[in-house]
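**Student:** Quick one, structure for this:
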Amino acid sequence: MRQGRARTVRHPRHVAIIMDGNGRWARARGLPRSMGHRRGVEAVRAAVRAAGELGIEYLTLFAFSSENWRRPKDEIEELLGLLKHFIRRDLADLHKEGVRVRVIGGRDDLSADIRSLLEEAENLTRDNSRQTLVIAFNYGARDEVARAVKRIAEKFAAGEVTLDALTADYLGEHMDTAGIPDPDLIIRTSGELRLSNFLLWQAAYSEFVFMPCLWPDFDRQSFEDAIAEYASRDRRFGGLSREIAS
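**Tutor:** Okay, the predicted model is just below:
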């Protein structure tokens, strides 16, 4: 059994997770991929619960990539069904616990029932303030930037904004994550060492922790281990390290 670290750790305000490895988890056990996704949903519930207990204010989960539409139709239907089930089953509890749900990603091409479900989750929990759960659904970072630039270009064409106003901060205000602090820590499971088009703009100064465990095996101890690793880092944001500065 892994031993937790006893020392007090510095907690990140915002943790984002790339939940990877459901399919490999299932394949290693001779199970269909659908079983891996279902166990992955259980890991989502555990992660949301652990984040709240650990005092994480913002938790962002990469639930469905805009590239995932390329997967087999039956797997897409399974993933969409699990999303619907998660929201319908867990939304009331999240609301009761004071969790605000925020969804990022493109919505124009989504079916009406999915769009309605996402809006219901956001509207019901809009005034909650204990914790924010950000669900990245039909999300791709490059698409997010393109949509933000398009919105700004429309404002510029209408004479609502000048060139002088087109700063990095102004662009950030048009991202899906406007009003949400950038992630302090980004965790990826399954041992893969890449961002996979996730929060490219927001990750400029994030710390990365890549974990070998597959997502269905990610538990409270895994979360604590990632936070402990984060706490050991010297975040400089382009400045000097604490040792050099002192």
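**Student:** Going by C-alpha atoms from here, please, whenever you check contacts or count neighbours.
**Tutor:** Will do.
**Student:** list the helices and strands the helix ranked longest in the chain packs on?
**Tutor:** Ranked by residue count, the top helix of the chain under DSSP state H comes out as helix 73-96. In terms of contacts (3 or more C-alpha pairs under 8 Å, 6 or more residues apart in numbering; DSSP states H and E), helix 73-96 is packed against helix 33-53, helix 112-125.
**Student:** need the helices for the protein, in chain order.
**Tutor:** Counting by DSSP H, the helices of the chain are 22-28, 33-53, 73-96, 112-125, 141-157, 168-172, 220-231, 242-245.
**Student:** which stretch among the helices and strands packed on helix 73-96 comes nearest Asp225?
**Tutor:** helix 33-53 (12.3 Å; C-alpha to C-alpha).
**Student:** angle of that closest one against helix 73-96?
**Tutor:** 20 degrees (axes from the mean of the first three to the mean of the last three C-alpha atoms, to 10 degrees).
**Student:** How far away from the center of its chain is helix 33-53?
**Tutor:** Remark: helix 33-53 is offset 13 Å from the chain centroid, using C-alpha atoms, centre = their mean, to the nearest Å.
**Student:** To check against the first, give me the structure of this:
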Amino acid sequence: MYPVAGGRRAGIVPVHVAIIMDGNGRWAASRGLPLLAGHRAGAEAVQRCIRAAVAAGVKWLTLYAFSSENWRRTPQEVADLTSLLRYYLRYKVAELAAKGVRIRIIGDLSRFAPDVRAEARRAEMETASNTVLTVVLALSYGGRADIVQAALRMAKAIDAGTLAASQVDEDTFGGFLMTADMPDPDIVVRTSGESRLSNFLLWQSAYAELIFIETLWPDFDAGHFDAVLQIYSRRERRFGARPV
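**Tutor:** Alright, predicted model coming up:
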């Protein structure tokens, strides 16, 4: 059951959809398959999701691909996730580029192996001029860490005299975040029935519409993406103001 409020805004397409892709493990377990099979199926769902975003006219799609907390998982699972990431960065970026998709990376890439970092940067460079859809991969990303690094960078700018403390406001602070040149998400979706943000885009999601669905991520397809957009079209976004 999805919460719906306000009148329908027919034809409204969000600029930025962000997704917490959850449920790979449960999907695999329910089928008696190894965990890696769930992650592989989840990677296929990513491709379906990107195609659906392009078809819908969404301009930004941010995917929580690997959180800063995911490093706490077993060494085998981390290795499997990293191998999948390496494969898709190396062999699937060309397909996305042909569709006009630009790749952006946010997060702490320093924790990945040098070849993964190199593939990530190559993907960004080779797709930098594309304009149909920007896919932002959040890799080794944490919302709290993002806020902390922004505060540290801003403090250094103040110490260096390039920024006055009196100039600091929300817009100034936002300019130090990893997402500085991105629009805030209009929607944050989480699959698998869980109802929490799990340290994802905490600052940026202040006024996002939150949509939680029961579908496990490997089962997510264009129909689910369209359903999310339909829910969004019925939400009344007030940004703190009272309805007119």
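**Student:** Any chance you could compute the TM-score here?
**Tutor:** Superposed pair, TM-score by TM-score structural alignment, normalised by the length of structure 2: 0.94. Supporting alignment: 236 aligned residues with a C-alpha RMSD of 1.1 Å.
**Student:** that older thread, what range in structure 2 matches the longest helix of structure 1?
**Tutor:** Aligned by TM-score structural alignment, helix 73-96 of structure 1 falls on residues 75-98 of structure 2.
**Student:** residues near Pro34 of structure 2, how many?
**Tutor:** Neighbours of Pro34 of structure 2 under the rule other C-alpha atoms under 10 Å: 12.
**Student:** Please name the residues that touch it.
**Tutor:** By C-alpha atoms under 8 Å, 6 or more residues apart in numbering, the contact set of Pro34 of structure 2 is Ala28.
**Student:** Tell me the residue in structure 1 aligned with it.
**Tutor:** Using TM-score structural alignment, Pro34 of structure 2 pairs with Pro32 in structure 1.
**Student:** how close does its match sit to Arg39 of structure 1?
**Tutor:** In this view, Pro32 of structure 1 and Arg39 of structure 1 are 11 Å apart by C-alpha to C-alpha, to the nearest Å.
**Student:** what does Tyr205 of structure 1 give?
**Tutor:** Counting by C-alpha to C-alpha - Tyr205 of structure 1 and Arg39 of structure 1 are separated by 32 Å.
**Student:** What of His11 of structure 1?
**Tutor:** 27 Å.
**Student:** likewise Arg233 of structure 1?
**Tutor:** For Arg233 of structure 1, the distance to Arg39 of structure 1 (C-alpha to C-alpha) stands at 31 Å.
**Student:** quick one, which of the two is more surrounded?
**Tutor:** More crowded of Arg233 of structure 1 and Arg39, by other C-alpha under 10 Å: Arg39, with 16 against 10.
**Student:** With adjacent residues omitted, what lies nearest to that one?
**Tutor:** Pro216 (5.5 Å; C-alpha to C-alpha, 6 or more residues apart in numbering).
**Student:** residue in structure 2 matching the one you found?
**Tutor:** Under the alignment (TM-score structural alignment), Pro216 of structure 1 maps onto Pro218.
**Student:** can you tell me how far that match sits from Ala97 of structure 2?
**Tutor:** 23 Å.
**Student:** Repeat that for Ala150 of structure 2.
**Tutor:** 30 Å.
**Student:** likewise Arg234 of structure 2?
**Tutor:** 33 Å.
**Student:** The two: which is more packed in?
**Tutor:** Higher neighbour count among Arg234 of structure 2 and Ala97: Ala97, with 20 against 17, using other C-alpha under 10 Å.
**Student:** residue contacts, the more buried one?
**Tutor:** Ala97 of structure 2 sits in contact with 126-127, 130, where contact means C-alpha under 8 Å, 6+ apart.
**Student:** Buried among these? Make that a ChimeraX selection.
**Tutor:** Only the buried entries of the contacts of Ala97 of structure 2 go into this ChimeraX selection, using 16 or more other C-alpha atoms under 10 Å:
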select :127,130
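**Student:** JSON lines for the contacts of Ala97 of structure 2, including distance to Ala56 of structure 2?
**Tutor:** Formatted as JSON lines, these follow (distance: C-alpha to C-alpha, whole Å):
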{"residue": "Glu126", "distance to Ala56 of structure 2": "24"}
{"residue": "Thr127", "distance to Ala56 of structure 2": "20"}
{"residue": "Asn130", "distance to Ala56 of structure 2": "17"}
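**Student:** rewinding a little: in the match of helix 73-96 of structure 1, which residues are buried?
**Tutor:** Applying 16+ other C-alpha under 10 Å to stretch 75-98 of structure 2 flags 77, 80-81, 84-86, 89-90, 93-94, 96-97 as buried.
**Student:** can you redo the residues you listed as CSV with distance to Thr172 of structure 2?
**Tutor:** Below are the buried residues of stretch 75-98 of structure 2 laid out as CSV (distance: C-alpha to C-alpha, whole Å):
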residue, distance to Thr172 of structure 2
Glu77, 39
Asp80, 39
Leu81, 35
Leu84, 37
Leu85, 33
Arg86, 35
Leu89, 33
Arg90, 36
Val93, 33
Ala94, 36
Leu96, 33
Ala97, 33
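**Student:** Max pairwise distance over those: which two?
**Tutor:** Distances among the buried residues of stretch 75-98 of structure 2 were taken as C-alpha to C-alpha; the most separated pair is Glu77 and Ala97, at 28.7 Å.
**Student:** Any figure for the gap between Glu67 of structure 1 and Glu120 of structure 1?
**Tutor:** From Glu67 of structure 1 to Glu120 of structure 1 the distance is 25 Å (C-alpha to C-alpha).
**Student:** Who has more neighbours out of those two?
**Tutor:** Glu120 (16 against 12).
**Student:** and the more buried one, what pairs with it in structure 2?
**Tutor:** Aligned partner of Glu120 of structure 1 by TM-score structural alignment: Arg122.
**Student:** picking up where we left off before, closest one of the buried residues of stretch 75-98 of structure 2 to Val54 of structure 2?
**Tutor:** If you rank the buried residues of stretch 75-98 of structure 2 by distance to Val54 of structure 2 using C-alpha to C-alpha, Leu96 comes first, at 10.5 Å.
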